[in-house]
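[1] Predicted model follows, preceded by the sequence.
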Amino acid sequence: MNFKTSYDSENRIWKSESIEQLFNPNKSIGAVALYMLRSKPRNAVCQISDSEGTELTYGTACSYAISVASYLKELGLGCDDVVGIVGQNTTLLMPVLVGCWINGTPYNTLHPIHEEEDIRLLFALTKPKIIFCDGEAFHKVQNATNILNAPIYTLCNHLEGVPRIQDILQPVPMAELYQAAPLKYGANQTMAIIPSSGTTGKPKAVCRSNCKLLSEIGHTDGSSVLFSFSSPDWGTGILLIVANVLCGGTRIITTKPYTPEYLLEIITKYKVTNLTGSPNQFGDLAQLPSYTAAVMSSVRVIVMGGCHALPSVQTNIRAKLTHGVLVNSYGTSEIGGISLNYSDYKVDTVGRLWGGAQLKIKERVPDDVQKLMGPNEKGEIWVYTSISWMGYYNNPEATADIMDADGWINTGDVGYMDDEGFLHLVDRSKDILKYMGFHYSPHEIEETIVSLPDVLDACVFGVYDDKEGDLAGAAVVIKPGSTLTESDITRFLTEKLVVKYKLLNYGVFFVDAIARNSNGKLLRAKMKEICLEINKETGSKVLQR
């Protein structure tokens, strides 16, 4: 399957075909969720927690969600307030989210992995009136939010003397007649707030509208078994919850950390049909000896995104995916999905635009003028969608930095569209480096490094020098027992890349792991910090193993 992308050569705009929404965007997602939950058999299982060993039925999920909505209403909370959530995928998180939808109160979700300062920063913007968190994150959340005076309830791993979610989950009289709050601000009313990925700086609070949540329900139906390691502080984490509640099926959750072995165990144990995750996760999975066509026979769809997927990685995944399709996707926290590639054609691209998205390629020229580019010409990727983005919560300055007056959003990525309407990604615009007057992409160097048989992962960063500009350094993870040296890597790059400005002019650092966020995105700034600390402590540009 490939979506049609047309090109307006006069205005230099690429356009995709619009897709008719399944649900009325002017209907609250809370009302839709309530209707869909009530329409399912009460004893049918909608969610299984592998880590907690629990099952949640549609009937119980509906009852709990109504209890949460009723409690929020009793507190006087509505669409102009915010509920704070700091939690992983545990049994009672989904009913809390749905309860917020039913009451029309947006929630601001964060993963417990966030540092106290990030929680303080984001909640200072959204100012939640009530907070739900995992027990192990309670003290961190309490310290970060003490000036808000918001009550905190634990979702799991409860602490003595601390309110818990069970205190709220009391039966509501006449619950079968309970109705969702109508939309006060229409289809664009904010219903969810998630953090930006934080890969280029401190995270910001990204608004997701009612219309947006209803538009992305994925490739699922009532027989689907869904799984992702993503929690609902991430777009794919929310997408799976929306798909589960509105379309049915069973969602598998866990708080256990990702390993390829554990992912394979989940697929086998629950006969998973729909998977979402990062290319790193599925690439590692495909390297396991036990990754076979028989094991993967239940899988219908794998949607991966969040970082670049090497063609070789895609080939390895598809080799055993005999009953399903691999979708290489591209999107941002602000926009959601932008393009998809369903096939093994042009696997070095992220496919064609979809969902009514429009795209421009712009190049910055002197005096900060932006020049529109045509096919096969590189520049910054700007996107416009029919669903309005409501910006960063309580942060108009940051919103104006990436969205123009006409609603076009700067993705922060550099790329180009080819003659067939396929989108090629080059790198993040903020990651592009400059050495001796020449611009270069760290991503290109990373791809070359990981093509070495003994290399498992790599991250390239720039260290500024007053005379030469950005000197490329690389953090490299090699296979256990490998004798690969810095000179081996630099010699290989010299042969493959040739030009001096693409070489590792700051050297190689051998590390045990590459820092990524909870969803597999590379934390380039963090790796630079780690490597410079190694340099400071050892006096060498290479960590002696």
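    Cool, the structure landed. Numbers count the residues shown, from 1 in each chain.
[2] from here on, contacts and neighbour counts on C-alpha atoms
    Will do.
[3] Quick check: Thr254 touching Ser49?
    Yes - using Cα atoms under 8 Å, Thr254 is in contact with Ser49, at 5.6 Å.
[4] who touches both of these two?
    Thr90 (Cα atoms under 8 Å, 6 or more residues apart in numbering).
[5] More neighbours: those two, which one.
    Per other Cα atoms under 10 Å, whichever of Thr254 and Ser49 has more neighbours is Thr254, with 22 against 17.
[6] Ser228 versus that one, what's the distance?
    9 Å (Cα to Cα, to the nearest Å).
[7] Find the residues that touch each one of the two.
    Common neighbours of Thr254 and Ser228 (Cα under 8 Å, 6+ apart) do not exist.
[8] element containing the closest residue to Ile402 other than its chain neighbours?
    Distances taken as Cα to Cα, 6 or more residues apart in numbering place Asn410 nearest to Ile402, at 5.0 Å, with adjacent residues excluded. Here Asn410 sits within strand 409-417, counting by DSSP states H and E.
[9] Lys15: what's its closest spatial neighbour, skipping adjacent residues?
    Here the residue nearest Lys15, using Cα to Cα, 6+ apart, is Gln358, at 4.4 Å.
[10] Equivalent analysis for Cys531, please.
    Phe509 (6.5 Å).
[11] here's the one I want to compare it with:
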Amino acid sequence: MHGDLEGCSIPGLVRWAAERYGPREAVVEGRTRVTYAELGDRVERAAAACVAAGVAPGDRVAVWAPNTLDWIVSALGAVTAGAVLVPLNTRFKGAEAAYVLERSRAKLLFITGTFLGTSYVASLRRTGRVLPSLEQVVVLADSAPEDFRTWKEFLAGGDGVPAARVRARADAVDPSGPSDIVFTSGTTGRPKGAVISHAQSLRCYGTWARLAGLREGDRYLIVNPFFHTFGYKAGILACLMRGAVMVPQPVFNVDTVLANVAAERISVLPGPPTLLQSVLDHPARSSYDLSTLRLVVTGAAVVPLRLVERLRGELGVPTVLTAYGLSEASGIVTMCRRGDPDGTVAATSGRPIPGTEVRIEAGEVLVRGHNVMSGYFEDPDGTAEVIDAEGWLHTGDVGSLDEAGNLRITDRIKDMFIVGGFNAYPAEIEQLLGIHPDLLDVAVIGVPDPRLGEVAMAFAVRRPGATLTADDLIAWARREMANYKVPRRVEFLTELPRNASGKVVKGELRARARG
């Protein structure tokens, strides 16, 4: 991180980047091209509108939208007004979004119009959930239902707020105070909000940018969703620190990735292994000029060595890195270094970032350092379960360290599995499936899938007399939960295997799925 960003807040970073990189391109979205100076102005205008709307320092402001310029401006505007950002997963259905809005007591929500054929406004309304803290909803579109406001109307509301007042609000933001709450699912299945500060975010992603070698003028295709720590912080914040160009891509689509890389001369492309594999295997790959790619960052429990070799060999990408992180540790724990051999990049997630420690205790990965969250939002009991008295975060992941200190993740205590780059938590899926009227009992595991890496498989026990079929349950799940959570296979049992303490023996279910 630049020395002059030490002790800075995210509003301070936005202003610093506007002054330092002023005329340089900051964001490209289709035909819209915004410089760093213009981005700074847009963020201040959004912050003024937040102030006019009654957002006070510390209030939670949520954003439920795909990767767009409006996401960047609304999120940074809210944070500049002193708010705490609550990003919502675009795959959520209405009930899932409503839970996070209710739990965080969000005061203001920025919501996309229609995305991928879904009206997010309608899906939120359908829940019928009363959200007493939610005072305003702003639709990031040209039209909105009459009790909501359009983005344009919202911004106009801030025109009477003096620039000096916005500046004062931004200057009053304490770097050690919370900048965002990232909701993740714990083993209980209910999402918990990891509270991360401004100083943590900037220190962690200043380090990420330095280790990755991100530089001024890099053109960065941000496919990783902004609602995810990696998309927002290794994307937006890292670019602001380095003066790189952000090219947000709203949809995870390989044809669009190839078109964007060629048209925008993209040099930096982080993404999950599934995305990179599909780029390499695309039948029309040779018709796109991908020669500008120089930095690829990926991460997963398993990254095939062949993938790393092909990225370097076939695409000529000089730097391919892997990393490991979790929301409770600001999204980053370990990272490979430039110059690491292919075997290290593929088989491990690299070494701890500077200023942090990693150790293995009874097989579990423990982390301590400046990256660890202050705790779960308003949940001291949940916090005490994962952060011990000595400050070690118990990750729930199983791993080992080699002699050089490289971390290898081998399994997940929490049973979490990754579906095409999205973390899926069995306990949460079980809870959602458990409300089906025809089910008595249900357990979920991850099973291998050639396209997505892993997908959910459900083992269910029907109520007596119920005639529910696997297809029925899968169709019902598609209506009730984000697509990546939906079980792709269902097997009905007369009862689930349980141990003496009543816990489901998932090892038996995994063996059954393999058999």
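    Yes, it's here. Because the structure is predicted, anything quoted here is derived from the model rather than measured.
[12] one step back: my guess is the residue nearest to Lys15 of structure 1 contacts Tyr7. True?
    No - the criterion here is Cα under 8 Å, and Gln358 of structure 1 misses it with Tyr7 at 9.6 Å.
[13] which residues of structure 2 does the strand holding Asn410 of structure 1 align to?
    Alignment of strand 409-417 of structure 1 against structure 2: residues 393-401, by TM-score structural alignment.
[14] Give me the mean deviation of that stretch from structure 1.
    On superposition with structure 1, the mean distance recorded for stretch 393-401 of structure 2 (mean Cα distance after the TM-score superposition for structure 1) is 0.8 Å.
[15] Distance from the strand or helix carrying the residue nearest to Cys531 of structure 1 to the middle of the chain?
    Under the criterion of DSSP H and E, Phe509 of structure 1 resides in strand 507-510. Computed by Cα atoms, centre = their mean, to the nearest Å, the chain-centroid distance of strand 507-510 of structure 1 equals 29 Å.
[16] With stretch 273-289 of structure 1 instead?
    15 Å.
[17] and Phe227 of structure 2, what pairs with it in structure 1?
    Using TM-score structural alignment, Phe227 of structure 2 pairs with Asp233 in structure 1.
[18] Contact partners for the residue nearest to Lys15 of structure 1?
    Gln358 of structure 1 neighbours (Cα under 8 Å, 6+ apart): Ile13, Trp14, Lys15, Ser16, Val383, Tyr384, Thr385.
[19] quick one: it from Ile409 of structure 1, how far?
    10 Å.
[20] can you pull out the strands in the stretch 301-450 of structure 2?
    319-324, 334-335, 351-352, 356-361, 364-369, 375-376, 393-401, 407-412, 417-419, 422-424, 439-449 (DSSP state E, counting those that start in this stretch).
[21] of all those, which lies closest to Ala81 of structure 2?
    Using Cα to Cα as the measure, strand 375-376 is the one of the strands of the stretch 301-450 of structure 2 that comes nearest Ala81 of structure 2, at 22.8 Å.
[22] post-alignment, the closest one versus structure 1, mean distance?
    With structure 1 overlaid, strand 375-376 of structure 2 shows a mean distance of 1.5 Å (mean Cα distance after the TM-score superposition for structure 1).
[23] could you pull out the strands for the stretch 101-250 of structure 1?
    107-110, 130-133, 152-154, 190-195, 205-209, 225-227, 250-253.
[24] Quick one, which of these gets closest to Tyr71 of structure 1.
    Taking the strands of the stretch 101-250 of structure 1 one by one with Cα to Cα, strand 130-133 is closest: 10.8 Å.
[25] What is the closest one packed up against?
    strand 83-86, strand 152-154 (3 or more Cα pairs under 8 Å, 6 or more residues apart in numbering; DSSP states H and E).
[26] Give the helix, strand or coil label for the corresponding residue of structure 1 for Asn67 of structure 2.
    With TM-score structural alignment as the criterion, Asn67 of structure 2 lines up with Asn89 in structure 1. The three-state assignment at Asn89 of structure 1 reads coil, by DSSP: H, G, I helix; E, B strand; the rest coil.
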